[in-house]
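**Student:** Here is a sequence together with a model predicted from it:
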Amino acid sequence: MIDFAAERDAMVEHTIRRRGLDRPALLAAFRTVPREEFVSGNYAGHAYDDGPLPIESGQTISQPYIVALTIDAAGIGPTDKVLEIGAGSGYAAAILGQMAREVIAIERHAELVELARERIERLRYDNVRIVEGDGSRGCPAEAPFDAVVAAASGSHVPTVLVDQLKPGGRIVMPIGAPHSIQSLVKLTKKEDGTLEREDLGAVRFVPLIGEHGFANTTF
């Protein structure tokens, strides 16, 4: 029998805190959300490895450290409304829900939407909503957002996403070509609408598919 609670605590300590991500709210969120509930049973024993794992629809659940790096960079606060692009298994949305007031997470794969909703509802993360749709368009009906985090890479940050940010809002998104090393980028929208850019390091994500991303027929 695997002691998932102990493995979760060890993952937070070794994979996140000791690598410099030590915000109390971030660490508390990762200690609270059971990653083993967001992977298939075949991979539950590897839930707290610091690496991606396969999930349904040919997608992956991201490496815990990269999830933590992305969320930490977005500077999520308890009154924030957050948009996540690429909900996948629902794990990152659940983490965000521990830190933010409200989370909208968009996913284009219907199978993943159904599974993520079931997990979120079963675990009673009532401030997290999983929406099926084209994440490259954002979610204008729910805008503006304090932060946008993306789990898929684009050639650039779509203007439509910047437009859905509040002044002072942040976008964290991987930028680069599919199937290559990309850069995790943070954009902060200043009061005058200009953008401040920060590069956070090399990553590798699936491509952002959609109207303002890459064409679906390419992959």
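**Tutor:** Cool, got the structure. These figures come from a predicted structure and were not determined experimentally.

**Student:** can we go C-alpha only for contacts and neighbour counts from here?
**Tutor:** OK.

**Student:** Tell me the first helix or strand C-terminal of the longest helix along the chain.
**Tutor:** Taking DSSP state H as the criterion, the chain has its longest helix at helix 110-122. The helix or strand immediately downstream of helix 110-122 is strand 128-132, counting by DSSP states H and E.

**Student:** who does that next one touch, helix- and strand-wise?
**Tutor:** Applying 3 or more C-alpha pairs under 8 Å, 6 or more residues apart in numbering; DSSP states H and E, one finds that strand 128-132 contacts helix 91-99, strand 102-107, helix 110-122.

**Student:** Next one for the comparison:
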Amino acid sequence: MNVEQARFNMIEQQIRPWDVLDTSVLALLSVVRRENFVPAAHRSLAFMDIEIPLPGGQNMLAPRVEARMVQDLNLSKRDRVLLIGAGSGYMAALIAHKAQRVIAMENRPELVEFARTNLRNNQVHNAEVALGEGSEGLPAQGPFDAIVLTGSVTAVPQTLFDQVKAGGRLLAIVGREPVMQATLFTKAADGSLTSRRLFDTVATPLDRMAAEAGFTF
């Protein structure tokens, strides 16, 4: 496989047509080498428009979904970000290049080690991986400028909304198959929430997320 040609095709044929037009995000996809974060057995799938299996029954999001989420977060180098679902560490690596600091939470020890190893091997120094339940977040280290959920939920737990700064945002894929929407929630200065549906997609559910809504449409 010609890796660079496959990467170019992924960007130009999958990602750019999905309204990912931010040049800094498109350039980032060439800097953070996705194939380095894919399990060795599935490395040939690194640039395909599919979810890639990870240890513990989890999956990497499709490349176009990852890129679109990073773009729609509109991150700055001042932002502290909490990532729910570390996966392979790839989303944490992308976000780390756009933000000041990223903490990725993962409740599966085998994925914690996998993500930590990938981030270390790819010299991503402003991202860390914490073992814990994503539904609880990390209140002792919050509030955060942005919180991102890398899998789907039927509803976002209120505990996570509570850890978003005033003026901050939370991005989650909300719904049940076959209808899910990537949704951007923004917290106002008074603590109220507004939401904007960004795009339709389907993603693997996150483990043990509460079904009770912290926000309803």
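**Tutor:** Received it, and whenever you're ready, just let me know what you need. Please read all numbers here as calculations on a predicted model, not as lab measurements.

**Student:** Quick TM-score on the pair, please.
**Tutor:** Put the two chains on top of each other and the TM-score (TM-score structural alignment, normalised by the length of the second structure) is 0.91; 212 aligned residues with a C-alpha RMSD of 1.7 Å.

**Student:** Which neighbouring elements make contact with the longest helix of the first structure?
**Tutor:** Here helix 110-122 of the first structure touches strand 128-132, going by 3+ C-alpha pairs under 8 Å, 6+ apart.

**Student:** so where in the second structure does the strand it packs on end up aligned?
**Tutor:** With TM-score structural alignment applied, strand 128-132 of the first structure matches the range 127-131 in the second structure.

**Student:** how close does the longest helix of the first structure sit to the second structure?
**Tutor:** In the superposition against the second structure, helix 110-122 of the first structure averages 0.6 Å from its aligned positions (mean C-alpha distance after the TM-score superposition for the first structure).

**Student:** Now do that helix: everything it contacts.
**Tutor:** Outside helix 110-122 of the first structure, the residues that touch it by C-alpha atoms under 8 Å, 6 or more residues apart in numbering are 37-38, 56-57, 87-90, 94, 107, 126, 128-132.

**Student:** Farthest pair within the residues you listed?
**Tutor:** Pairwise distances across these (C-alpha to C-alpha) peak at 25.1 Å, for the pair Ser57 and Asp126.

**Student:** what does the match of strand 128-132 of the first structure rub up against?
**Tutor:** 86, 92-93, 96, 101-109, 112, 115-116, 119.

**Student:** again with stretch 149-157 of the second structure
**Tutor:** Contacts for stretch 149-157 of the second structure (C-alpha under 8 Å, 6+ apart): 61, 83-86, 135, 171-176, 180, 202-206, 209-216.

**Student:** Could you tell me which of those count as buried?
**Tutor:** 61, 83-86, 135, 171-176, 180, 202-206, 209-210 (16 or more other C-alpha atoms under 10 Å).

**Student:** continuing past the longest strand along the first structure, what's the next helix or strand?
**Tutor:** Looking across the first structure with DSSP state E, the single longest strand is strand 165-175. Next in sequence after strand 165-175 of the first structure, counting helices and strands by DSSP H and E, comes strand 182-189.

**Student:** what residue is smack in the middle of the first structure?
**Tutor:** Geometric centre of the first structure, nearest residue: Ala92, 4.6 Å, by C-alpha atoms, centre = their mean.

**Student:** Please report how far that residue lies from Ile66 of the first structure.
**Tutor:** Going from Ala92 of the first structure to Ile66 of the first structure by C-alpha to C-alpha, to the nearest Å gives 10 Å.

**Student:** same question, Ala177 of the first structure
**Tutor:** The gap separating Ala177 of the first structure from Ile66 of the first structure is 18 Å, by C-alpha to C-alpha.

**Student:** ok, now which ones touch the aligned residue in the second structure for Gly201 of the first structure?
**Tutor:** Aligned by TM-score structural alignment, Gly201 of the first structure pairs with Phe199 of the second structure. By C-alpha under 8 Å, 6+ apart, Phe199 of the second structure lies in contact with 181-183.

**Student:** just to confirm, which helix or strand has Phe199 of the second structure in it?
**Tutor:** Phe199 of the second structure is part of strand 193-200 when elements are defined by DSSP H and E.

**Student:** Can you tell me how far the nearest residue to Thr159 of the second structure once chain neighbours are set aside is from Tyr90 of the second structure?
**Tutor:** Nearest residue to Thr159 of the second structure in three dimensions, chain neighbours excluded: Glu136, at 6.2 Å (C-alpha to C-alpha, 6 or more residues apart in numbering). Spatial separation of Glu136 of the second structure from Tyr90 of the second structure under the definition C-alpha to C-alpha is 22 Å.

**Student:** Among those two, which residue is more densely surrounded?
**Tutor:** Set Glu136 of the second structure next to Tyr90 and count neighbours by other C-alpha atoms under 10 Å: Tyr90 wins out with 24 against 16.

**Student:** how far away is the more buried one from Ser152 of the second structure?
**Tutor:** Distance of Tyr90 of the second structure to Ser152 of the second structure, given as C-alpha to C-alpha: 17 Å.

**Student:** I'd like to know how many residues surround Asp19 of the second structure.
**Tutor:** 12.

**Student:** export the helices and strands packed on strand 128-132 of the first structure to CSV and tack on distance to Ala25 of the first structure?
**Tutor:** Below are these laid out as CSV (distance: least, C-alpha to C-alpha, whole Å):
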stretch, distance to Ala25 of the first structure
helix 91-99, 6
strand 102-107, 15
helix 110-122, 20
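
**Student:** Quick one, which of those gets closest to Asn42 of the first structure.
**Tutor:** The closest of these to Asn42 of the first structure is helix 110-122. By C-alpha to C-alpha, the value is 15.8 Å.
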